[in-house]
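1. Predicted model and sequence below, questions to follow.
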Amino acid sequence: MTTAIYLASASPRRKELLSQLGIEFTQFSVDADESQNNNESPQVYVERLARLKAQTGVQQGYTDRPVLGSDTVVVIDNQALVKPVDFNDFYTTFKRLSGNTHQVLTAIAFADERQVLSCVVSTDVTFRTVTDEEITAYWQSGEPHDKAGGYGIQGLGGRFITHIAGSYFAVVGLPLYETEALLTRFLKR
């Protein structure tokens, strides 16, 4: 695929993953309100954010090629878990994930001045039981601080995972197959 796009994300993980598709892109960050609306399901929430980021890029003047927006949330008991605000928040989250299966929802959206096209990819992730000492040591590593749900599957957090069902790349932050397929659909419209 030779199309050039914009990536509306400051994420180094998304940049690295998008590079694997061989798509030429320019990366920039957008400032968007990421608050979840009252009674908004995690799926609607994550898709709204991806669409908002892509559309914000278009509004900022990135109009000569498609803009890709993306967002990821970790979901347990139908509650979206975002980036931890402090150790106590992280500890509570990790105790919920420990020994359980949760979902990671990653939404992607392409936008230009004419249209917005989006989808959500869901992956089930199972954690082994994690001890309090492991939770504290993982927090102290610094890795959980900027990650949805407080962990990175591609880093130190991968050692807690016993099973995934779905897209590994969606858990990292950008589902490769779905991104390429959505871009192909977007360009044909």
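-> On my side now, so go ahead.
2. make it CA atoms for all contacts and neighbour counts henceforth
-> OK.
3. Wasn't residue 74 part of a helix?
-> No: with DSSP: H, G, I helix; E, B strand; the rest coil as the criterion, residue 74 is strand rather than part of a helix.
4. Leaving out sequence neighbours, find the closest residue to it.
-> Spatial nearest neighbour of residue 74, excluding adjacent residues (C-alpha to C-alpha, 6 or more residues apart in numbering): residue 104 at 4.5 Å.
5. Now do the contacts for the nearest residue to residue 147 once chain neighbours are set aside.
-> Nearest residue to residue 147, sequence neighbours excluded (C-alpha to C-alpha, 6+ apart): residue 83, at 5.1 Å. Applying C-alpha atoms under 8 Å, 6 or more residues apart in numbering, we find residue 83 in contact with 144, 145, 146, 147, 148, 149, 150.
6. what's the helix or strand for residue 83?
-> Assigned by DSSP states H and E, residue 83 falls within no helix or strand.
7. okay, pairing it with this:
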Amino acid sequence: MGRLVLASSSPRRREILSLLGLDFEVIPPSVEEDAQGHPITVARVLSRKKALEVWKGNRDALVIGADTLVFVGNRTIGKPRDEEEAYEILSFLSGRWHRVVTAVSFVGMGVRVTLHDVARVRFRELSREEIYAYIDTGEPMDKAGAYGVQGFGATIVDRIDGNFYTVMGLPVVKVYGVLKNLSIL
């Protein structure tokens, strides 16, 4: 097997992929996240763009690119630009269900595969004070939907229907399946 490269700057994705006991490199892509359309389609397109961009400079590698989006209906809820937007997002999600899609693309070694997984997440009702206290942790600022389920954000998530790791940013069961089929595991 050639090299395995994770095309992501996410420490969460690095942590999840490490669970599989693989040796891999991390090369963050520099892709504009400007795709339009349904959130599932957008996540799939962006994961593929990220994997392809890194693969072009690493053609001896199997590159894994991923993208995670939070959405309600067809409305995508991205990363907050500032604390005010984080408050708006968290207030909007308070007490309601939303969906999280993580798409993963594998490019290289004769392979071009894109898959995705969707989980439903429900926040408990959040008070104004709780939202500001969570924003003060700094955790919401670099995450789609303004929360991280693996950190202090776990205190605001009431229920998950689906795979926890999909919400965290890499559906490890599906990634494992692809890598196993490719005889990498």
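-> That came through, no problem. Owing to the predicted nature of the structure, the values given are computational and were not obtained by experimental measurement.
8. For residue 185 of the first structure, see how far away the most centrally placed residue in the first structure is.
-> For the first structure, the residue nearest the mean C-alpha position is residue 72 (2.4 Å; C-alpha atoms, centre = their mean). Relative to residue 185 of the first structure, residue 72 of the first structure is positioned 22 Å away (C-alpha to C-alpha, to the nearest Å).
9. How about residue 47 of the first structure?
-> Counting by C-alpha to C-alpha, the gap from residue 47 of the first structure to residue 185 of the first structure is 17 Å.
10. and those two? which has more neighbours close in?
-> Ranked by neighbour count (other C-alpha atoms under 10 Å), residue 47 of the first structure and residue 185 place residue 47 first, with 24 against 12.
11. looking at it, residue 42 of the second structure is touching residue 48, isn't it?
-> No: using C-alpha atoms under 8 Å, residue 42 of the second structure is not in contact with residue 48, being 9.9 Å away.
12. tell me the SS of the residue of the first structure positioned farthest from its centre?
-> Computed with C-alpha atoms, centre = their mean, the maximum C-alpha offset from the centroid of the first structure is found at residue 133, amounting to 27.4 Å. When classified by three-state DSSP, residue 133 of the first structure comes out as helix.
13. Equivalent analysis for the one 3 residues further on, please.
-> Applying three-state DSSP to residue 136 of the first structure yields a three-state assignment of helix.
14. which non-adjacent residue is nearest residue 61 of the second structure?
-> Spatial nearest neighbour of residue 61 of the second structure, excluding adjacent residues (C-alpha to C-alpha, 6+ apart): residue 3 at 4.4 Å.
15. and that neighbour, how many residues sit next to it?
-> The number of residues packed near residue 3 of the second structure is 15, by other C-alpha under 10 Å.
16. likewise residue 121 of the first structure?
-> Residues near residue 121 of the first structure, counting by other C-alpha under 10 Å, number 20.
17. That one corresponds to which position in the second structure?
-> Structural correspondence for residue 121 of the first structure with respect to the second structure (TM-score structural alignment): residue 117.
18. give the contact list for its match.
-> 101, 102, 103, 166, 171.
19. let's go with 10 Å and repeat that
-> Residues near residue 117 of the second structure by C-alpha atoms under 10 Å, 6 or more residues apart in numbering: 40, 68, 100-104, 162-163, 165-167, 170-171, 173-174.
20. Buried ones from those, can you make that a ChimeraX selection?
-> For the buried members of these, the matching ChimeraX selection, counting by 16 or more other C-alpha atoms under 10 Å, is:
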select :40,68,100,101,102,103,104,162,163,165,166,167,170,171
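21. Pretty sure the residue nearest to residue 74 of the first structure sits against residue 97.
-> No: the pair residue 104 of the first structure / residue 97 is not scored as a contact, 11.7 Å apart, by C-alpha atoms under 10 Å.
22. Determine the residues that are contacts of both of these two.
-> Here residue 104 of the first structure and residue 97 have 74, 75, 76, 125, 149 as joint contacts, going by C-alpha under 10 Å, 6+ apart.
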